[in-house]
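J.: sequence first, then the predicted structure:
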Amino acid sequence: MSDSFATRASLEVNGRTYRYASLAKLGQRFDIARLPYSMKILLENLLRHEDGVSVLPAHIEAVARWDPHTEPDTEIAFMPARVVLQDFTGVPCVVDLAAMRDAVVRLGGRPEQINPLAPVELVIDHSVQVDAFGNAGALDLNVKIEFDRNKERYGFLRWGQKSFDNFKVVPPRTGIVHQVNLEHLARVVMEGQKDGELWAYPDTVFGTDSHTTMINGLGVLGWGVGGIEAEAAMLGQPSSMLIPQVVGFKLSGRLPEGATATDLVLTVTQMLRKLGVVGKFVEFFGPGLKNLALADRATIGNMAPEYGATCGIFPIDAEALAYLRLSGRSEDLVRLVEAYAKAQGLWHDESTPPPAFTTTLELDLADVKPSLAGPKRPQDRVLLGEVQQNYLAHVGPLAAGRKPKKTAETADFANEGGATAIGNPANDLVNGRVRVEKDGINFELDDGAVVIAAITSCTNTSNPAVMLGAGLLARKAVAKGLKAKPWVKTSLAPGSKVVTDYLEQTGVLTDLDRLGFYLVGYGCTTCIGNSGPLPPEVSRGIAEGDLVVASVLSGNRNFEGRVHPEVKMNYLASPPLVVAYALAGTVDIDLTREPLGIGSDGQPVYLRDIWPTNKEISDTVAGAVTPAMFAKNYADVFKGDERWNAIASADGELYAWDADSTYIKNPPYFDGMTMAVGSIDDVHGARVLGLFGDSITTDHISPAGSIKKDSPAGRFLISRGVQPVDFNSYGSRRGNDDVMVRGTFANIRIRNLMLDGVEGGYTVHVPSGEQLAIYDAAMRYKAEGTPLVVFAGKEYGTGSSRDWAAKGTLLLGVKAVIAESFERIHRSNLVGMGVLPCQFRDGENAGTLGLTGHERIDIVGLQDGDAREATVVATAPDGKRTQFTVTVLLLTPKEREFFRHGGILPYVLRQLAARKAA
């Protein structure tokens, strides 16, 4: 380990001597004090990993001399201290590691060469589904179903925990990965042995989930990466990145009465999306920090993918130390964090001058207003008083072909007439209402009906203020005699067992139960599409009336087709507002003016009548959340319950693959692999698999949610003897490429512009002109020896960092994706899998170029990946040629090297196999 700038120093804490890379010593040569907090962490990372190969003195100097206004053009190598996984993305990671063990043996190496070199912790949180709800037995039944469905996957993970070093699993029924990370796994300052010395260094983390950024609220630099990049980090490979620009976000004041952290983060998301921060770091500072609890900061950090930033980080300060104590961390750790942060200039208090930023935004917290976001994007904030208007503006297009659009006149009439239990009579359009009987209750279902009200996801269920706020609102609603509407599927999925403890201690869990918000599980549920089936009576009503119904959830994602296939409008909201909309039963209402319902005294009850004050909430939080709760719930966090420990699992360094398994399969990425490195060749004679518009998310691309029996994946499972009732979800089958490739681009809401108005995963096979499922067309092209390309618009790959969005693209035979712009993680994932990302020139896209998707495509001039630009020639069926230039998005020399190897994993595998250690 080199030390060109002589920065090695010692720190005495807790009677121990720690070595560290001193930024203060480097500051004797460079103006380090002006650097943002996040840039200091990157700089320390380089100092500690300087090796003369991946990290050179020039890299360190480039960061030390960082110019906030310079466009990024310098590549650096970043090595996270640890990796966190969730089970949907973690299972394929472990599958790949197991496959790499087989492959390294074939190449002459040894199985133990494939082992995580950094700590890796996997939290099983994505497999629980809301099958049961609305009763006291829902939790136990959902957990039972979860274990029955996922026994094979869980057995595989138990094998991994036994077989791999540095790999731990947090079993089911514990919590959501990001909340468990915040409450327990995060160290803030790491300690470890290196070259016989005890070192202290910042806790930095890669996570295989976009919302890994939640940990930024605790001062930990980390972000979501694809599973491919995470696997490389586990195996000791640094991640190549450009030195980022850093946007400063100044906060002042305090939140006003009635506003929550959810309202704040939706405001921040909208502001930063408008500014444009893709690929940038965002750092929060200013006098308002002292008025934000750590949980509020974590809420803001969590939503970084929604505002498009790589991270949204807060510095270490007194509030961070207070949270470490509250969450049961040892006093030794708290002292180490404080001493290290102060020694390194990473400590923040009111006397800390603001650093230099690329640009700065400002927000007075007092200006935050109650809000939701929707109906299909998290950045589309809607003031609470404007939700009804927002609904009316969107329901017409969604119901097109069934009945006329609702008009401004009907909206005004509705505001005058007030709300009914099922919406406004003025909006009762032709064939819009359906009479339903459920559990002996008759009601009418209409457009705008809230059929799902879910307190779910890491963003909010980590925050005691909004969770207890929801409980207090429920208590007041119960006292008024209000009930949730009978068509609403209500659920409560806390982020950890600590949440249940403080809800029980304050007594509000009982009040939530009385409104139907019974505990359904600990994990990501509705927010990732694990919302489970709607009651059959409600489903039939929606289908009969072709209704446009809604969900209201306390999540961070509401993309089309994500929450539930029968629900076309989805609104993100704070937990208290989720409860409020369950009471109202519709989004066709103005909750600032109209009553939620009629109380037991016969009088209308308004939202303002039951909304708890900020003081009520803060007083309840102060008396309810204690360190003892955290200590109790995390004492044996890796042990698991009887169900977990009873699962059978294999032994041995090599996994015993089961050829009959439809869950776990040895993937084809290393089939026929040799030590020879390939080249980056031009693409000739390709066809267009899909022509897509803007905002195609990883939800659209990656297999997710339920598997339809008449889909390619469903037909495959049936052919393997799996009955539709046992299909489980795509997420649970991410360890089987046969299932996943068939579900790629199969989202029910995706629109391929090669087809006229058709929704779903279909395309046109050229030249036959047949409309086929995308998978079926891709296999026909493969049999014909035809390579494929994809065209898309802006923000391609936005959303969760699903590695299967890239893996499935590769396995379909796609050689290149040409888009107007890419989301950061998905672009990286495409490179990591050997799929070439290219970008149209500004102002150009498939539409402006007159492309229909029926052309033959050639991509020339790649120069083995060294070219910054390439030429695309599109030849139409009539022989007309359209030629245009694209930017080749292989951004760094390391990425070009990965690509020549066929991706990150083949690159790593060849490096390890070449050692052939005895």
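T.: Sure, I can see it.
J.: all contacts plus neighbour counts: C-alpha atoms, from now on.
T.: OK.
J.: confirm that residue 685 sits in a strand.
T.: Yes. Counting by DSSP: H, G, I helix; E, B strand; the rest coil, residue 685 is part of a strand.
J.: determine the longest helix present in this structure.
T.: helix 138-163 (DSSP state H).
J.: gap between that one and the chain center?
T.: Offset of helix 138-163 from its chain centre (CA atoms, centre = their mean, to the nearest Å): 22 Å.
J.: who are the packing partners of that helix?
T.: helix 87-106, strand 167-170 (3 or more CA pairs under 8 Å, 6 or more residues apart in numbering; DSSP states H and E).
J.: can you say which of these is nearest to residue 427?
T.: helix 87-106 (41.5 Å; CA to CA).
J.: ok, residue 553 touching residue 579?
T.: No. Residue 553 is beyond contact range of residue 579, at 9.4 Å (criterion: CA atoms under 8 Å).
J.: who touches both of these two?
T.: Taking CA atoms under 8 Å, 6 or more residues apart in numbering as the contact rule, the neighbours common to residue 553 and residue 579 are residue 453.
J.: here's the one I want to compare it with:
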Amino acid sequence: MPSLDSLNCRRTLEVNGKTYHYFSLPEAAHQLGDISRLPASLKVLLENLLRHEDGVTVQPGDLDALAGWLKTRSADQEIQYRPARVLMQDFTGVPAVVDLTAMRDAVSKAGADPQQINPLSPVDLVIDHSVMVDRFGNADAYEQNVEIEMQRNGERYEFLRWGQQAFDNFQVVPPGTGICHQVNLEYLAQVAWTRDEDGETVVYPDTLVGTDSHTTMVNGLGVLGWGVGGIEAEAAMLGQPVSMLIPEVVGFRLTGELKEGVTATDLVLTVTQMLRKQGVVGKFVEFYGPGLDTLPLADRATIGNMAPEYGATCGFFPVDGITLDYLRLTGRDEDRIALVEAYYKAQGLWRDSNSPDPEFTHTLELELGSVVPSLAGPKRPQDRVALTDIGSNFDLLLETSGKKAEADRDFPVSGEAHGLKHGDVVIAAITSCTNTSNPNVLMAAGLVAKKAVERGLIRKPWVKTSLAPGSKVVTDYLLKAGLNNYLDELGFNLVGYGCTTCIGNSGPLPDPIGQSITDNDLIVSSVLSGNRNFEGRVHPLVKANWLASPPLVVAFALAGTTRIDLSREPLGEDNQGNPVYLKDIWPTSQEVNAEVAKIDGDMFRRRYADVFSGDEHWQAIPVTPGNTYEWNSNSSYVQNPPYFDAIGEPAPEPQDVLDARILALFGDSITTDHISPAGNIKASSPAGEYLQSLGVQPDDFNSYGSRRGNHEVMMRGTFANIRIRNEMLGGEEGGNTLYQPGGEKMPIYDAAMKYQAEGVPLVVIAGKEYGTGSSRDWAAKGTNLLGVKAVIAESFERIHRSNLIGMGVLALQFINGQDRQSLGLTGQEKLSIRGLSANIKPRQKLTVDIERADGSRESFEVLCRIDTLNEVQYFKAGGILHYVLRQMIGQA
């Protein structure tokens, strides 16, 4: 829809002989007031509103509110934001493609053209979350892991291959290419996005939402983006706006430059620690100051990547000359680079040393020269530890764990000459988008390996080593520098291109190592160049996990332990028996820069020239062409969900919910991790029993994450978390409930199916902060499929509340000081929700009638948390996807 352009700010820009149309921020400022000191990230949002002003979702008051942020600094006004594109990885992308495919089926059954169903915004799905480090430490590890990956994920990949050819505006980057955030940084991102509209080319800032929290990495390139839940991403790709509050923006001023020997990883761990202490959850962070002039783009991206770890929505860097240098390095088109410069300067979005500092909600400052070599751990990314303190820090961990007395004991490893001690490094992984986008730290890792090999050092035999770069370009420049062979000699052979150790795809430890850890309850370590190190995430047997730069990962593989001070204790001995220290093999900045200088744009152009085609494994996957998908009823990975079964019928008017049963009674802080299926699938669980009924053996269950395209698995895992507490069972942990009447104990899924068979609607009751945590789409989807009509809670996390409405589930909030306890709810009651009608309005009051087991009755009021007119439309249609679908088939 064309913008109303009530401020008359549409202008043209001539670049290299081509005319571009754009919405001018300086022109808008003539009426909105001075915006020159507005943070750059908010200027991007303001441009977005100008371009999408329609009088309904974006009104003049929204423009005034954003322009007036400098006066209020408030985050209490909601705006409707439309990103230019959507980025997905395969774990979160598969269910989105399943939904699109199911929508095509529904349209076809309604007698309309299924080809109407296509993303309206460009969507890129990068398959990067499925490769695991099953094989390592040999020249064939990469090919072996690829073979296992393709076999393990054949059903999912066949489905995505079909989607690749079936949908317009939808591209799939096949497995074995790289990590979605690095592919985004090096290739997909354009900084200045263009679109042809009615014969004119419109230019605007490149923006996106992604279904991975580390989408924020691209903010290092001046591209505004962050992670959202799957439902929000699906809505965005179908042209619906993302509702958000105008954020607070915290300014982070950088001065000086990093000292010799200090890496970008050391910097980002310091920044993460500072921002976590400041408290930036739900806020934008924007970096500024003279220190940006010394900070390479890859370092900026490393900082942007870690935004989820410091808690911010994003960590944004404005566009400047260093941005252009990176676009040129990575082989971007020269006309695009010229457009980026001209457009950002015309909009007042360009940063240079003469730019005035923006104004912020709060500010922090860091002198880059104060940063020291660091790690973070053993359980949280914000817990930075100076390299010199890592040994003493681990000793403190042993003491608090009651293991100090056996700190120096050598425990046997079956069949091996060596033993295993507390603190030994059993995993050393150069992995994750955080660092493998950064050639400085990867070249440094290669140089450390080279110097170590030349001195005769080897990795310790109990260390599982791996190298999983974020893109194939990494392999090219290590090869060109001649450093790949040295990494191979130390066991850092290529194992795959994708997210491995950082997301728990570290693969199995050798059996004797794993057995020794288990038998002796050892606290052992992993050292990885990733961004997350929560206990149990990297490997279930590894309790201490340390984030570090790639060169330090190599160093700890040589040392074999984290009970060491590498600043004064040797890594090992050289061929003559002399001690070798870290300083002896640590490269100088001059040495690193000399290798980085060998990287050129041709490497990137060559690798990305045919990026969507895939290798022979991908191309060999059989695909049945067609506009609709031939669902395989026997598939355990991909199934047609029932969301749209009745879409051919008119949308039913909202009805009161009568005589509903309480499925579960929860306390405070029930997170989406509690609600949504995640992690391993137990054989005795409803999901495990279902898979076994299909002939899938427990060894082949894979994870809930890999089976997000099968609603039969996911709905069985909803509310099945082993740590969730249903108060109907007196605080007992586990996903069970009491089926009423009678009070029979059974899994929540089984009870929900019994209620559904009897036509009984369901309600969930909860305390404060319901749905906090990651914005998991299945927390809302699973709730819907179990037959839950409403969740009544004391308060909701914002995104989960929105997701519930987006799936047609009422979010109702206790008011008048009431809650489940003051009302004496036990789970035996019947509840009726009254006041729903075709005239439902945002935030209206509804009445809930209670019929108790003894026949007594009372009523209480709740606030209906359908907060906006958009959400009223979504709810009346049955959900946000139903709303879009009904529009397409002419029913909305």
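T.: Cool, the structure landed. What you are looking at is a predicted structure, and each value in this text was computed from that prediction instead of being measured.
J.: what's the closest of the helices and strands packed on helix 138-163 of the first structure to residue 587 of the first structure?
T.: That would be, of these and by CA to CA, helix 87-106, which comes in at 31.9 Å.
J.: which residue range of the second structure does the helix or strand that comes right after that closest one align onto?
T.: Next in sequence after helix 87-106 of the first structure, counting helices and strands by DSSP states H and E, comes strand 120-123. Strand 120-123 of the first structure corresponds to residues 123-126 in the second structure, going by TM-score structural alignment.
J.: off-centre distance for the matching stretch?
T.: Worked out by CA atoms, centre = their mean, stretch 123-126 of the second structure lies 14 Å from the chain centre.
J.: do stretch 297-317 of the second structure as well
T.: Centre-to-centre, stretch 297-317 of the second structure and its host chain are 13 Å apart (CA atoms, centre = their mean).
J.: re the thing from before, among the helices and strands packed on helix 138-163 of the first structure, which is nearest residue 413 of the first structure?
T.: Comparing these under CA to CA, the one sitting nearest is helix 87-106, at 47.3 Å.
J.: what's the mean distance for that closest one versus the second structure?
T.: Here the mean offset of helix 87-106 of the first structure against the second structure after fitting is 1.3 Å, by mean CA distance after the TM-score superposition for the first structure.
J.: and the contacts of that helix?
T.: By CA under 8 Å, 6+ apart, helix 87-106 of the first structure touches 110-115, 122-127, 153, 157, 160, 208-209, 227-228, 231, 654-655, 664-667, 670, 731-732, 734-735, 802-803, 909, 912-913.
J.: hmm, back to that, what comes into contact with the match of strand 120-123 of the first structure?
T.: Residues from elsewhere that reach stretch 123-126 of the second structure, judged by CA under 8 Å, 6+ apart: 85-90, 93, 169-175, 178-180, 237.
J.: swap in stretch 726-741 of the second structure?
T.: With contact meaning CA under 8 Å, 6+ apart, stretch 726-741 of the second structure is reached by 661, 663-667, 719-725, 744-748, 751, 826-828.
J.: could you flag which of those residues are buried?
T.: Buried by 16 or more other CA atoms under 10 Å: 661, 663-667, 719-721, 724-725, 747-748, 751, 826-828, out of these.
J.: residue 369 of the first structure -> the second structure?
T.: In the second structure, residue 369 of the first structure lines up with residue 372, judged by TM-score structural alignment.
J.: my bad, residue 325 of the first structure
T.: Residue mapping for residue 325 of the first structure onto the second structure gives residue 328, with TM-score structural alignment as the criterion.
J.: cool, and residue 31 of the first structure?
T.: Match for residue 31 of the first structure (TM-score structural alignment): residue 34.
J.: so is that match in a helix, a strand, or just coil?
T.: coil.
J.: trace residue 414 of the first structure over to the second structure, please.
T.: Counting by TM-score structural alignment, residue 414 of the first structure has no partner.
J.: what's around residue 414 of the first structure, how many residues?
T.: When neighbours are defined as other CA atoms under 10 Å, residue 414 of the first structure has 20 of them.
J.: mind listing what's buried in the helix or strand hosting it?
T.: When elements are assigned from DSSP H and E, residue 414 of the first structure belongs to helix 408-417. Under the neighbour-count criterion of 16+ other CA under 10 Å, helix 408-417 of the first structure has 410, 411, 414, 415 buried.
J.: from the chain's centroid, how far away is it?
T.: 38 Å.
J.: hmm, who's touching that helix?
T.: 389, 392, 424, 425, 426, 427, 590.
J.: in a helix, the fifth one, correct?
T.: Spelled out, that is residue 426 of the first structure. Yes. Using three-state DSSP, the assignment for residue 426 of the first structure is a helix.
J.: which residues touch it?
T.: Per CA under 8 Å, 6+ apart, neighbours of residue 426 of the first structure: 410, 411, 413, 414, 417.
J.: swap the cut-off to 6 Å and go again
T.: With contacts defined as CA atoms under 6 Å, 6 or more residues apart in numbering, residue 426 of the first structure is in contact with 410, 414.
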